[in-house]
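Engineer: Give me the fold of what follows.
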Amino acid sequence: MPNLLLAGSPGVGKTTAVLALARECLGGDAALLREAVLELNASDDRGIETVRSAIKAFAQKKLTLPAGRHKLVLLDEADSMTEAAQQALRRTMEVYSSTTRFALACNLSGRIIEPIQSRCAVVRFARLTDAQVLARVRRVAAAEGLTMDEEGAAAVVFTADGDMRVALNGLQATVNGFGAVTKAGVLKVCDVPHPGMAAEILAAAVARDVDAATGVLMRLVRGGYAPVDIVQVLFRVTKAADLAEDVKLDVLRAIGLTHARVAGGVASPAQLCGLVARMCRIGL
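Structural biologist: Below is the predicted model of the structure:
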C-alpha cells in the first residue's frame, strides 16, 4: 500500500475508507489494529512537536506484522497542519518508508506542501450523489425503525447537499425533536429556507413579476434566515430547475455573483433584491 492523500468534500467518509483499508491489509485482529494504526486529528495535533514525538515514536516502534504489511499513520484534517509540521512529516515519511505508511485526509489538497503530495498517491473524493445519500438514509431509517415519509427523506437529502454526516445528524435531530421524519420537521430542525419558497421566487422571475418575487424574498428575510442561506438554497433550486441551459447558466452566474458579495460582507436585503431584479432581467 502506498502513502495516500485523500482529498475531497467533508462528510464523504475519507477516514472510514482508510480504516477499512487498514483492516483489510492487517486482518481482523483488533489488538493488532490498535498496535499498528495511529489515528490523529491534525486540526488538534497539528504542531511540529506532534510529528517529532507521537508520530516519530510510532514509526520507530517495532511490531511483528504479516509479510509485506506496514504500520499506518492516519492524519485526519491534515490541511490544518502548520507548514513546519508538514516539513517535519515529510522527513519522517522518507526515513521510515520501509516500515510505516501514511494516509492524510484533507478537504483542500492545495494546503498540503508539494513534497508530501509527491510522496503520496492522491485519491479525490467527490460529493455523494443524492441517490447515494437517499439510499443510506432509507437504510438507517429501516434499521432504526424510524417513521419517515418520502417528502421527509427528500428533505433530508436536500439539506445534506452530498454530506452524509449532515444527513445523519439531521435525521437524528428530527426524530429526537418530532418523533417522525417529515419535510416540515427536517426544514425546521436544520433551519433551512423552504425550497418551495425559493422555487416561487424563481417562478416569479421567469414570469418577470418583480413584485411577487420580491414579496416572497422578503418573507424569507423577515423569517430570520441569513442572506447566505437564502442565496445557497436559491442556487440549488435553480440548478435543479427545468430551464433552458443558457438561461439557467445566466441565472446561476447572477446568483454566484451575489453569493460572492454576501460572503464578502455585503449581506443586506437590498443586495438580495438586486439579485431578484437581475434574474427578472435575464432573457427569460
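Engineer: For the rest of this, base every contact and every neighbour count on C-alpha atoms.
Structural biologist: Noted.
Engineer: next one: stretch 170-186 to chain centre, how far?
Structural biologist: Computed by C-alpha atoms, centre = their mean, to the nearest Å, the chain-centroid distance of stretch 170-186 equals 21 Å.
Engineer: Same check on stretch 9-21?
Structural biologist: With C-alpha atoms, centre = their mean as the basis, stretch 9-21 stands 12 Å off its chain's centre.
Engineer: So which residues lie in contact with that stretch, not counting its own?
Structural biologist: By C-alpha atoms under 8 Å, 6 or more residues apart in numbering, the residues outside stretch 9-21 that reach it are 6-8, 74, 76, 103, 105, 107, 125-128, 162-166.
Engineer: tell me which residues of it are tucked away?
Structural biologist: By neighbour count with 16 or more other C-alpha atoms under 10 Å, stretch 9-21 contains the buried residues 9-15, 18-19.
Engineer: dump the residue contacts of the closest residue to residue 99 other than its chain neighbours.
Structural biologist: For residue 99, ignoring the flanking residues on the chain, the nearest one in space by C-alpha to C-alpha, 6 or more residues apart in numbering is residue 70 at 5.3 Å. Residues near residue 70 by C-alpha under 8 Å, 6+ apart: 36, 98-101.
Engineer: Please generate a structure for the following sequence too, so the two can be compared:
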Amino acid sequence: MWVEKYRPQKISELINQKEIVGSINSMLKNQSELPHLLFSGSAGVGKTSAALCVSREILGKHWRDYTLELNASDERGINMVRERVKKFSRFAGLDTEIPFKIIILDEADEMTADAQTALRRITEDTAKICRFILIANNLSKIIKPIQSRCVVFKFTKISDKEILSQLKSIGKKEKIKADEKGLSAICDYTDGDLRHAINILQAAASSGNVTESVVKSVVGLTKTNDVQDVLKLALDGKISDARDKMIELIKVYGMSESDFLKYINQAVFNSKANNLEGMLETIAKYDYRILVGANPEIQLSALLAELTKFGK
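Structural biologist: Got it, this is the predicted structure:
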C-alpha cells in the first residue's frame, strides 16, 4: 500500500504540522522527562505517523519490541486496559538502552468512560517504565483527568496545496501519469485527509492515467449532479421517484450514504430555498441517526419524506 510505503519515518517528515514537529523535537532532547502525549485531530493528518516516529526516535532499533500499538475502537472496554495494557506495562526486562516502553492507543476517544478511568490510574502507576501516546479524532470524548495528565497536540487539516504536492511526488516516484484536474479532484474530495488522498491516487492509478473522470469514477462521484434531481423530486412531492433515484445512486453507482448527505446538503444551499434553516436541520438529524448506527436506507428514505414538507 502506498499509504504505508510513503508513511513518514521521522518527525521532521510530517506534513503541515510545523509547530507540533518543533515542540516534539524539543521534548525529545530530554527523553527521560517526556510526558504522556495526546494527539487529536481529524482523520489522515499524521497523528498515528507522529506516534510511530516518536517511538522510533526514542527506542531506535528496539522500537517494535518495546512498543504496544492498540486500536481502542476494536477493544473499547475496561478488560482491554486491565489485561493487555496492564500486562505490557508491568512486564519486566527493559533493555539498558531503552528509557521506557511506549504504549500507543489509537482511537482512544472510542474507549468507554470506565476504561478511560482505569487507564488514568495505570498511567500514574507505570510512569517510571511507560509512556502513553493517545490518539483521538474527537478530543471532547477524552475524560478531563486523562487530558490533564498528557501534553495535548491538536493536529490541523492538511492544506490542498500540501496534498497536491505529496500526490505529485508519489506520482513521480511511482511513474504514473496524472493530470492537474485529476489530482485537484482528489484534493477536493478528501478535504484535508492525506491518507485517503493517497489511497484514491493508488486506486485511480491502477485504472490507467489519473484523470478527473477516472478519479470521479473511483470515488463514486460520477453522478453527483443527480443528487440535485433527487432533492427537486422530493420538494415536488414525488417521494417514490426521489427514493428510487437515491437507491440507484447508492446501490448501482456506489455513492456512499455519507456522500449522498454531503451532496444533498450542498444541493440545498444551491437551491436558495426560503426554508433553508429547516432543511439543513433535517439533514443534520438524519446524518446523526446514520452515524449512531440506524439503517441508512430507511433513514435516507425518511429524510426524503420529511423534505417533501418543505416543498409544499
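Engineer: before we move on, the earlier item: could you export the contacts of residue 70 of the first structure as TSV, including neighbour count, distance to residue 62 of the first structure and secondary structure?
Structural biologist: Formatted as TSV, these follow (neighbours: other C-alpha atoms under 10 Å; distance: C-alpha to C-alpha, whole Å; DSSP: H, G, I helix; E, B strand; the rest coil):
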residue	neighbour count	distance to residue 62 of the first structure	secondary structure
36	24	10	helix
98	13	12	coil
99	18	9	coil
100	23	11	strand
101	21	14	strand
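Engineer: Taking those residues, tell me the two that lie furthest apart.
Structural biologist: The span of the contacts of residue 70 of the first structure, defined through C-alpha to C-alpha, is set by 36 and 98 at 14.2 Å.
Engineer: Aligned against the second structure, show me the partner of the residue nearest to residue 99 of the first structure.
Structural biologist: Under the alignment by TM-score structural alignment, residue 70 of the first structure pairs with residue 100 in the second structure.
Engineer: how close does its match sit to residue 232 of the second structure?
Structural biologist: From residue 100 of the second structure over to residue 232 of the second structure the distance is 61 Å, taken as C-alpha to C-alpha, to the nearest Å.
Engineer: cool, and residue 3 of the second structure?
Structural biologist: Going from residue 3 of the second structure to residue 232 of the second structure by C-alpha to C-alpha gives 40 Å.
Engineer: Between those two, which is the more surrounded one?
Structural biologist: The neighbour count for residue 3 of the second structure versus residue 232, taken as other C-alpha atoms under 10 Å, is higher for residue 232 (19 against 16).
Engineer: quick one: the spatially closest residue to residue 268 of the first structure that is not a sequence neighbour from residue 164 of the first structure, how far?
Structural biologist: Counting by C-alpha to C-alpha, 6+ apart, residue 227 is the residue found nearest to residue 268 of the first structure once chain neighbours are left out, at 7.5 Å. Per C-alpha to C-alpha, residue 227 of the first structure is found 25 Å from residue 164 of the first structure.
Engineer: Repeat that for residue 238 of the first structure.
Structural biologist: 22 Å.
Engineer: which one of the two has more residues nearby?
Structural biologist: When neighbours are counted by other C-alpha under 10 Å, residue 164 comes out ahead of the other of residue 238 of the first structure and residue 164, with 25 against 21.
Engineer: which one in the second structure is aligned with that one?
Structural biologist: In the second structure, residue 164 of the first structure lines up with residue 194, judged by TM-score structural alignment.
Engineer: Assign a three-state SS to the residue nearest to that match when sequence neighbours are not counted, would you?
Structural biologist: Once flanking residues are discounted, residue 194 of the second structure sits nearest to residue 44: 5.3 Å by C-alpha to C-alpha, 6+ apart. Secondary structure state of residue 44 of the second structure, per DSSP: H, G, I helix; E, B strand; the rest coil, is coil.
Engineer: what does residue 44 of the second structure align to in the first structure?
Structural biologist: Using TM-score structural alignment, residue 44 of the second structure pairs with residue 11 in the first structure.
Engineer: The second structure: strands as residue ranges?
Structural biologist: All strands of the second structure, identified by DSSP state E, fall at 36-40, 67-71, 101-106, 130-136, 150-154.
Engineer: Adding distance to residue 306 of the second structure as columns, could you present the ones you listed in a markdown table?
Structural biologist: Formatted as a markdown table, these follow (distance: least, C-alpha to C-alpha, whole Å):
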| stretch | distance to residue 306 of the second structure |
| --- | --- |
| strand 36-40 | 36 |
| strand 67-71 | 38 |
| strand 101-106 | 38 |
| strand 130-136 | 34 |
| strand 150-154 | 38 |
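Engineer: quick one, which of those is nearest to residue 299 of the second structure?
Structural biologist: The minimum distance between residue 299 of the second structure and these falls on strand 130-136, with 27.9 Å, by C-alpha to C-alpha.
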